[in-house]
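# Structure here, sequence nowhere to be found:
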């Protein structure tokens, strides 16, 4: 790495120091009693959002959509799903964020559209339509008996195959996700130009400050399409991510997007706009750096998902929800890897442990029993705020929301992925192929289903947790009377109050927390997670007890306690699920 690149790593840019707050609009706040959260509901809560101490609001897809995949199936990039509001409401939200000194980013979902999008309707109308090549169409193959079979043997992310037969034009179209989400063909330049205009410039011209870029490393497929190796002999369809992740033209496409669109815009206060990509199946740092190197001019940062995949089977495989027990040293190695990979580079990283696609962090990584929930939430808050990179929080994380109760039956799970995996498990169990599959997949969904993050936000102890006066689209957590924002705003010792405090500390100590170098201590300890952060002569020591028993703290002589998550902290005992941060300096 050149000296110039290293200096770019230390360059201070607003988004490196920012705390981002993700809002899932269906589940945040319903303003009109129809059971769906909406943009006016977010506007009603803008003072609350600002009070948490966040710098950027990220709105998950609110575009027009049939909602097969909760808005990640866009039917019109330039319109808003009617139950969420109108384009004018989004413009008002942009202005409200800016007025409260917060920036706002939207989701950019351009690997695929809905099959209801006008582009796809044209594409499937005839083989000679000008937009036919905007999607991937291929003729059928035939087996030895003459039966029609798909062009390849790929398994989709939502279980099932990736090809759907279209009777009208007698060809198959490709979809990595649900059959209602056909993949756009980025090889077609006219298609790319339309994406830039409709999905990006339309909203940038209305004042947004950047994008979270969905499925960013899947735009370039490996062509021509060929079968994936058979790794599951029991199935006709095979995991095939290598056929569409990090394809041959991916860096060319992202560079073009940055050059032609992103670099042409500024935030409301004149800063560069921000892009953060969803980068799946990139387990090696050397495959991630090219996407986020400042010199490469592609993306500012990405989400790398090793931490949220802890204990999970590989995405796109039969066993994603076939969970495995994990030990704390595994988590430490993941954090260390993605904290340290930017050192000596001009790359940047992200810090998160929740989003709309995963179970809640308390339930996943700590202990969500009523007697441990608050301590778990506060300890995990310290785990996050000490780490280098841009910090991302998900709605409800700041009040310690947890997974749906295990007593709920599978009918409460609304997500298309959960439904597909459950239906597959029922079928394989009942036909004798895999008799214990139902129990195993139920356990996996209870821990890691995307539904858990989508339970409505718990605002107060009124009906439906204050989310809606109508019947919510998804059941509200049974614990809303005891876990809600209104009660926590009045309590100086609440999870919410703690988050506000530590987010301020992160800003006050940004040299060491945001920009410092990470060093893992005692990596094989099964109970405690201890790391240091260093910036020049400043050092912070982060000490975390991931167990429900007392532990021995490390030696902290010559260091001062900056913050503890426990009300009764003592020097010689680390309380159950306690987190602490020490420093060797004063502000």
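Nice, thanks for sending it over. On a predicted model such as this, the values are computed, not experimentally measured, just so you know.
# Every contact and neighbour count from this point should use C-alpha atoms.
Noted.
# For the closest residue to residue 203 other than its chain neighbours, give me its contacts.
In space, and not counting its chain neighbours, residue 203 is closest to residue 78: 7.9 Å by Cα to Cα, 6 or more residues apart in numbering. Neighbour list for residue 78: 63-64, 87, 198-199, 202-203 [criterion: Cα atoms under 8 Å, 6 or more residues apart in numbering].
# Just the buried residues from those, in PyMOL please.
Here is the PyMOL command that picks out the buried ones among those, judged by 16 or more other Cα atoms under 10 Å:
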select buried, resi 63+64+87+199+203
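# picking that back up, my reading is that the residue nearest to residue 203 is in a strand; is that accurate?
Yes - counting by DSSP: H, G, I helix; E, B strand; the rest coil, residue 78 is located in a strand.
# gap between it and residue 62?
Using Cα to Cα, to the nearest Å, residue 78 is found at 10 Å from residue 62.
# repeat for residue 541
The value you get for residue 541 to residue 62, if Cα to Cα is used, is 41 Å.
# Neighbour count: the two, which is higher?
residue 62 (29 against 24; other Cα atoms under 10 Å).
# From residue 47, how far off is that one?
From residue 62 to residue 47 the distance is 21 Å (Cα to Cα).
# Tell me where the stretch 351-500 of the chain has helices.
361-365, 373-385, 416-430, 437-448, 485-489, 495-508 (DSSP state H, counting those that start in this stretch).
# hold the first one in mind and look at this next one:
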């Protein structure tokens, strides 16, 4: 495992790298069954190589009943037949490496599928040797098993409903922070941890270059599993204080490093997805001296448009909130640690629809956000379709959705909570994870060139105009803009390692900051709005903008005194 820069070491390779996330089910289908697969990914490797990315991260392709689109794993060492075979995986791995890229696997070890042999054994009897591999508890004292309120604690699941499900055969409840089909592993049991490390070593020995670790800061729970507070309008308690970055999380990650990564000669990468992580915790997790993970995925910035009721209570983004959040994280991890930079992934709606203008200024707002993100200090992540400016989909009814979180929320919100279906659907259209999971739009042909069959989820109907072929041939190409951003990170040490300073933090639509290293300095200014923007009455900033040399902008012509709608400029300054 590499380290970030320090006086004693060279900067880690991933400080100059860009990661591309592939959600295999929706990327490209090679056999016409309507579901993306390994053959489809292999067929598009040249697209990724031409984009210039350094790392390809695959969302889960393991054997799975697909209750949560592969994040419920029933066999960690088999490829799900939906996606292909282990031989095809080896072909994919060879193709990635031959093009000078690395391959990262998704690691989902907070939970397994309830069809995993470990859980099947665990559930077979109360005295099975694997019973303690998962979290089992009796009904709450004073309640009959199966009675409402009998759950061992009041925790709610991330996918609606209780976080406990009764197993009638053994008359006990098991814990699942997500779907009932995703029981949580008990990391207190050393046998569980060793089984996980053995599996990880099997993949690294096969040639994979690291792991993105799903909700990895949830693996350590307070063994008492006590009740959490119940928020207004919620049916279940919030137990997060007892499992988010829990009591032994640092012990477990340091042990994982010793058991899997210590002594490896390959330049591996480890990314911890960590909902609820704080800056102080992230500094510990990513401190190279502690040997835990290389970088973390935090979620503070993608929760800023949530209302008091959470994700499904959409309120829109105040840019000042985003600047404050990103500035805190840039400063907080500047000395020790490293940021993951993202606005899109498989769990977030499409960037250009959420924070930009996906109609009149789709190209401009897509490229503005790309530049702002990639010019921060950290490792940028590109989610499939982001590089061509894909948008949210116009879902018309709940039947159009496939995501378990979205569907469960609709029925809970319109049932026990009594919300109006039209209002619930409005927020689903904006925030549902399915927005990121519609098929990648490759061509203007049938089904956007994704499949010759019927896709598992409908293609966005705007594919005749928004697709890779059309974008790459256009004068205003989102793809080519991403290419130039990635090339800039590869070539410019200021982009990789320069100090970050936020400017005009209180301005409602101007996003401006500098990156400085040695004698080199860059100024990035962006107009995050559909109106023309005059620069604020700041003589120093105005001089820098007027005196800087334009390296890259999304309007392409000579800069004007004002910033045009959704305009961004990257300037080299004295």
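In hand now; what should we look at? Here the structure is a predicted model, which means the values were calculated and not measured.
# quick one, strands of the stretch 251-400 of structure 1?
Along the stretch 251-400 of structure 1, the segments classed as strands by DSSP state E, counting those that start in this stretch run 274-279, 301-304, 350-351, 390-394.
# all helices of the stretch 201-350 of structure 1, in order?
According to DSSP H, counting those that start in this stretch, the helices that the stretch 201-350 of structure 1 contains are 202-204, 250-260, 285-292, 328-340.
# what do you get for the stretch 1-150 of structure 2?
Under DSSP H, counting those that start in this stretch, the stretch 1-150 of structure 2 gives helices at 38-43, 45-51, 86-98, 117-122.
# would a markdown table of the ones you listed with distance to residue 556 of structure 2 be doable?
Compiled in a markdown table, the helices of the stretch 1-150 of structure 2 are given as follows (distance: least, Cα to Cα, whole Å):
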| stretch | distance to residue 556 of structure 2 |
| --- | --- |
| helix 38-43 | 32 |
| helix 45-51 | 20 |
| helix 86-98 | 33 |
| helix 117-122 | 57 |
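# With distance to residue 571 of structure 1 as extra columns, can I get the helices of the stretch 201-350 of structure 1 in TSV?
Below are those laid out as TSV (distance: least, Cα to Cα, whole Å):
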stretch	distance to residue 571 of structure 1
helix 202-204	52
helix 250-260	51
helix 285-292	38
helix 328-340	23
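# right, and the strands of the stretch 251-400 of structure 1 - which one's nearest residue 28 of structure 1?
strand 390-394 (10.8 Å; Cα to Cα).
# And that closest one, what's buried?
Applying 16+ other Cα under 10 Å to strand 390-394 of structure 1 flags 390-394 as buried.
# what's the farthest-apart pair in those residues?
Among the buried residues of strand 390-394 of structure 1, 390 and 394 lie farthest apart (Cα to Cα), at 13.5 Å.
# hey, which of the helices of the stretch 351-500 of structure 1 is tucked in deepest?
helix 373-385 (a mean of 25; mean count of other Cα atoms under 10 Å).
# now the angle from that one to strand 390-394?
150 degrees (axes from the mean of the first three to the mean of the last three Cα atoms, to 10 degrees).
# which residues touch the residue nearest the centre of structure 1?
The centre of structure 1 sits closest to residue 355, judged by Cα atoms, centre = their mean, with a distance of 4.1 Å. Residue 355 of structure 1 is in contact with 22, 393-394, 453, counting by Cα under 8 Å, 6+ apart.
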